[in-house]
Structures are given as structure tokens and as C-alpha cells.
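>>> Need a 3D model of the sequence below.
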Amino acid sequence: MVSPPTRYLVFFQYFGTKYSGVMETSNDQAVVGVQNYLEKAAQNLKPIVPIKFHISSRTDTGVHALCNSAHLDIQRAPGKPAFNEKQLIYSLNYHLKPEPIRILNAYRVTNSFHARFSALSRTYIYRLLMGCTHYSEIPVFEKDLCWAPAGGYLNVPAMQDAAQCLLGTHDFSTFRSLNSETPFQSPIRTVLQADIRPSSGFLSHHYEHRGLEFWELKFRSRSFLYRQVRRMVGALVAVGQGKLTPRHIKELLEIKDSRAFPPNAMAPPSGLFLKSVEY
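Just a heads-up that it's a prediction; the model follows:
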């Protein structure tokens, strides 16, 4: 008698620099997705049916996750009991080393649960470094983990004013990049949180004399459009540099055209982290 599959929700984190993004790619590519490594590790659990990770939140090349999530179904050989959560975490992490990918938690869920569609909200943070006049001044331990915009310091109060324009329900067409899903996706999104707060760097208290400042931009919404967060960050940084005003952010929203977004203003992937997926 074949036992039915058991569905699990897993939370996992990864250092995104070396991957093509979180989503699966063909294995013959030079750089593949985090999902490729997750599914390769899962095959060591000797399931009857190959295990597929259904990932809740897409992240691009170079974007990191403090905590992403996925669901998976595991069907074991007849007579074998379902894995308990601790066994699953330990086994997957054992087979993921030495990759910078870690399973944080696992929970058994009902077969109707879906990691992507059951999510209530997603929270992203973007790390900015101010005070660098040249990229060579970025601390070596912060490489690929923040963005140091040209020109040193930014007008944070102006950025905070502009961020308020992004709160609420809007047509975010101007703040999305176009991809194959664009024609099928509504551009209407509700941004529940848009904060800019001081933060800290890795061991930065040991080099306070350098006058570097770390700031975190935090955005929360049920879901985001393709590259929406990076475009919002880029526009807010342009406000901080004096290239745009808070009023321009409002106008960009009203234009509802991705081509109206200022050229080369999108923030790079390196400072972006998926912080959490809420259920």
C-alpha cells in the first residue's frame, strides 16, 4: 500500500550572489538557481516521486533571502513513515553543504496549503551605505550586501517624505520592469509599509571613525511586481541625491508607464534581501 505524500512548508535563506536567482534553471547553465540545489539535496531523501519545491517568492540574480519559503510533497516507500520536521531540516542541510543555502524551519501542512498563494504578505529590506565617495571605500565584508550610491551622503528626510507617496494602493506600472508575465499581471499593488531607518553594518562599530552610515529601506506588501522594489529604491535614492523631488515620485505613479522610469535609476540587486514571508 503506497502511503499518500506528506506536504511540508520550509523556510530557507541564501546568499544570492552566486546564483541565477531562486527559481530553477536548466542544469547545463554555468550559473543555476537556488531551487536546483534544493531539489538536488531533496533527491537524497530517496522519495518515490521526484521532489519539487514550490517557491513562494521569486528573487533575481544577486538578490539574497534572510527567509524565503516553499512547499514540497514527499512520498516515501511503502512502510516508511513520514519525516518529522527536525529530520527533514537536518537531512536537507546536510546535503546542501557547502552551498550558502540553509533550511531554517519546516512544518507539516495540509495538502491544500500553497507557499505562494497562501502567503499574506512579503517583506523586503534594502541596505544602503552612505559616506563612500568611491566604491573602493566599501568595507570588504559588505561586498555584494549593500549599495553605496555615488556622491556619498543622501538627503534622508526627503527620501522619507517621498516613501510616503508609495504607501497604499496604486497602479505601479511605472515601477515594474517588463517581462513575459507583464500582460497577464495586474499592476495594482498595495504597499503596507515603506520605511527608511538607520541600520548597522557587519562589525561597523570597529570602524566608526570612517563616518560610514548604513540605512535600511523596508517594504511590505502582499506581493510585488517584477523588480518593483529595486525601482522604488532607485527612485528614492534619486530623491536623496536631489535628482528627483518627492513630487516626482507621485507623478511617476500617475504616469503608469514603465518607460517613464528614469533611465539607469534602478537599484542594483546586491543590497536587496527578502526578509520574510508571512502566513
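
>>> drop to CA atoms for contacts and neighbour counts, all remaining ones
Fine.

>>> Now do Gln185 against Ser121, distance only.
Gln185 is 17 Å from Ser121, where distance means Cα to Cα, to the nearest Å.

>>> the more surrounded of these two?
Ser121 (17 against 10; other Cα atoms under 10 Å).

>>> In contact with the residue nearest to that one when sequence neighbours are not counted, which residues?
Excluding the flanking residues, the one nearest Ser121 by Cα to Cα, 6 or more residues apart in numbering is Arg222, at 3.8 Å. If you count contacts by Cα atoms under 8 Å, 6 or more residues apart in numbering, Arg222 has them with Ala119, Leu120, Ser121, Arg122, Arg189, Thr190, Val191.

>>> do Met23 as well
Met23 neighbours (Cα under 8 Å, 6+ apart): Gly33, Val34, Gln35, Asn36, Ile55, Arg58, Thr59.

>>> how about it, secondary structure?
The three-state label given to Met23 by DSSP: H, G, I helix; E, B strand; the rest coil is coil.

>>> if I look at the residue nearest to Ser121, how far off is Asp144?
Taking Cα to Cα, one finds Arg222 at 27 Å from Asp144.

>>> Count residues in the vicinity of Glu98, would you?
Quick fix: residue 98 reads Pro, not Glu. Pro98 - counted by other Cα under 10 Å - has 9 other residues nearby.

>>> Doesn't it belong to a helix?
No. Assessed with three-state DSSP, Pro98 is coil; it does not lie in a helix.

>>> Second chain to compare with the first, below:
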Amino acid sequence: MPRYALKIEYHGAPFVGWQRQTDLPSVQGAVETALAKLEPRGHTIAAAGRTDAGVHALGQVAHCDMKQDWDAFRLSEALNYHLKPQPVAITACAAVPDDFHARFSACERRYLFRILSRRAPATHQDGLVWQIKHELDLEAMNEAVSFLQGKHDFTTFRSTICQADSPVKTLDHLSVARVETLGGPEYHFDVRARSFLHNQVRSFVGTLERVGTGSWSPQDVQSALEARDRSACGPVCPPQGLYLAHVTYPQDPFA
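Model prediction:
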């Protein structure tokens, strides 16, 4: 059966997350339903990451197996037709080898988190950012970041329902930048690793926001990490500012 990689963009607000759930709207379910319009049968697709409810994607990657040989562009166009009017789009499609796996072949996942800092209610960015009303200390947050990068036991920064076998992960990159936009100043958190624990990125951002306000010092983040205790974590930020931005593979299937 020919295998295809799909690059998927979606707005997470209407969905319970990526993973298919009975009688509840999911991104996986939306794509599988569209595939069934093209080849009427049950379809099961695998994705690079299982995003939670309300989380968005700019570059989620999934793979599907089809019975007939499809032109990749034609397949993406047909899927986009059947995905309407849901906020899900196939932005790229490519034929891939049988041993390509969207999850297990990935070597890095990149997440973006956006915080909008302004007092007036968000209009155009509502549901796409975490809005706060105060400025943040960028230098202090980036000082705190230094304690999180590298290989650590991240028990403090993972959900109590996380199913990963080990809390030890290697965080390849984490940085915070202030970006001036037409809608107001935003703080962008760029987070990269091979894999993540459940709620790890949102735990990072919520904790670093406390540093940005001055409620925590950068050294408090180091102490929280070393505690290896979920209760030592700062608040977990809301999901609407989080995006699965990019997935890296040894060979880019869409190149």
C-alpha cells in the first residue's frame, strides 16, 4: 500500500485534541473521515505528536496508507476539499517509503508558544494567544531558561497523568524573544527536543511567566527542577498559545 506523509495545519479550538475519541471532534478523526471519502474504508493515521485540546499546529506531520497510487498534490487537494469547513488544512503531501513513520522517524519536534501582552481584549488573536495584561522581564526569563536546557529529570514539569516511561528528557533549545506586532507586544517561546513529556512545554511557559513578572527568580526555576516534584512547578499555562510548529526528520519528506 503506498504511504504518504501529510503536513497538517489546524486551529485547535473546536477539537478535543489530535487523538481520535468516540463521538467527540478530533483532528485525527477529521482527517480519517476525509480519507474515507476518497477510499471508503476504515483509516488509521499516525502523527508526530498528540496535541491536547485547544493546541494548534502549523506543521504537524502524519502518515497514511492508501490502496491506490495517488498523485501527492491531487491527494492533498482532495483531502482539503473534504475537510471543509473544519479549520484543518493539508499544506503539503509527499509519497514516502514504507518504513517512514511520522512519530518514530522524527528526530526533533519544535513548539512555539505565544503570549500577547496588552490590556485591551484580544480580538483578531483571541484563541490564538495567551493574553496577559503586564510586561515581562525578558532578561530574567532567558536567564532561567539556562537551567532547563540539556538532559534532566523533568518530573517537576510533567503532568501527573503523563504516560512516558521515564521523566528524563533532553531539551535541545529553549529561548524567549519579544516580538512587536500590530496587535501589541508578544513573547515567543521557541522550544525544541526530540520528544516531550505531557504538558512539559505549558509547564515551562507558565513557570517562566512567573519569572517574567518577578514572582519567581531564575534560581527558583533551578530549585524547582532539582526538586523533581510536580508540586514545585509553577502554574501550567492555558493551551491556546501553543503551536506544534515543525517536525524534523533525517530526510525531509516534503523537500
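
>>> quick one on the thing from earlier: what do we get in structure 2 for the residue nearest to Ser121 of structure 1?
Aligned by TM-score structural alignment, Arg222 of structure 1 pairs with Arg194 of structure 2.

>>> cool, and Leu88 of structure 1?
In structure 2, the residue paired with Leu88 of structure 1 is Leu75, using TM-score structural alignment.

>>> Quick check: Ser200 of structure 1 touching Leu212?
No. Applying Cα atoms under 8 Å, one finds Ser200 of structure 1 not in contact with Leu212, separated by 9.7 Å.

>>> okay, these two: which has more neighbours?
Taking other Cα under 10 Å, Ser200 of structure 1 and Leu212 do not tie; Leu212 has more neighbours (20 against 14).

>>> Distance of the residue nearest to the more buried one when sequence neighbours are not counted relative to Ala150 of structure 1?
Among residues not flanking Leu212 of structure 1 along the chain, Gly131 sits closest, at 4.8 Å (Cα to Cα, 6+ apart). Distance of Gly131 of structure 1 to Ala150 of structure 1, given as Cα to Cα: 9 Å.

>>> again with Ser56 of structure 1
Counting by Cα to Cα, the separation of Ser56 of structure 1 from Ala150 of structure 1 is 34 Å.

>>> Give me the more crowded residue out of those two.
Ser56 (19 against 14).

>>> After alignment, which residue of structure 2 pairs with the more buried one?
By TM-score structural alignment, Ser56 of structure 1 lines up with Ala48.

>>> for that match, what are its contacts?
Gln60, Val61, Ala62, Ala102, Arg103, Phe104, Ala106, Val247.

>>> The last one reaches Ala57, doesn't it?
No. Using Cα under 8 Å, Val247 of structure 2 is not in contact with Ala57; the gap is 10.6 Å.

>>> So which residues of structure 1 form helices?
Here structure 1 has its helices, by DSSP state H, at 34-43, 85-96, 156-166, 228-240, 246-255.

>>> average offset between the third one and structure 2?
In the superposition with structure 2, the aligned residues lie an average of 0.9 Å away from helix 156-166 of structure 1, counting by mean Cα distance after the TM-score superposition for structure 1.

>>> which residues sit against that helix?
For helix 156-166 of structure 1, the external contacting residues (Cα under 8 Å, 6+ apart) are 191, 194-196, 236-237, 239-240, 245-247, 249-250.

>>> Same list, those, but as TSV with distance to Pro5 of structure 1 and neighbour count please.
Compiled in TSV, the contacts of helix 156-166 of structure 1 are given as follows (distance: Cα to Cα, whole Å; neighbours: other Cα atoms under 10 Å):
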residue	distance to Pro5 of structure 1	neighbour count
Val191	37	19
Ala194	40	22
Asp195	42	16
Ile196	44	22
Leu236	47	31
Val237	48	24
Val239	52	26
Gly240	52	22
Thr245	54	19
Pro246	52	21
Arg247	54	12
Ile249	49	22
Lys250	49	15
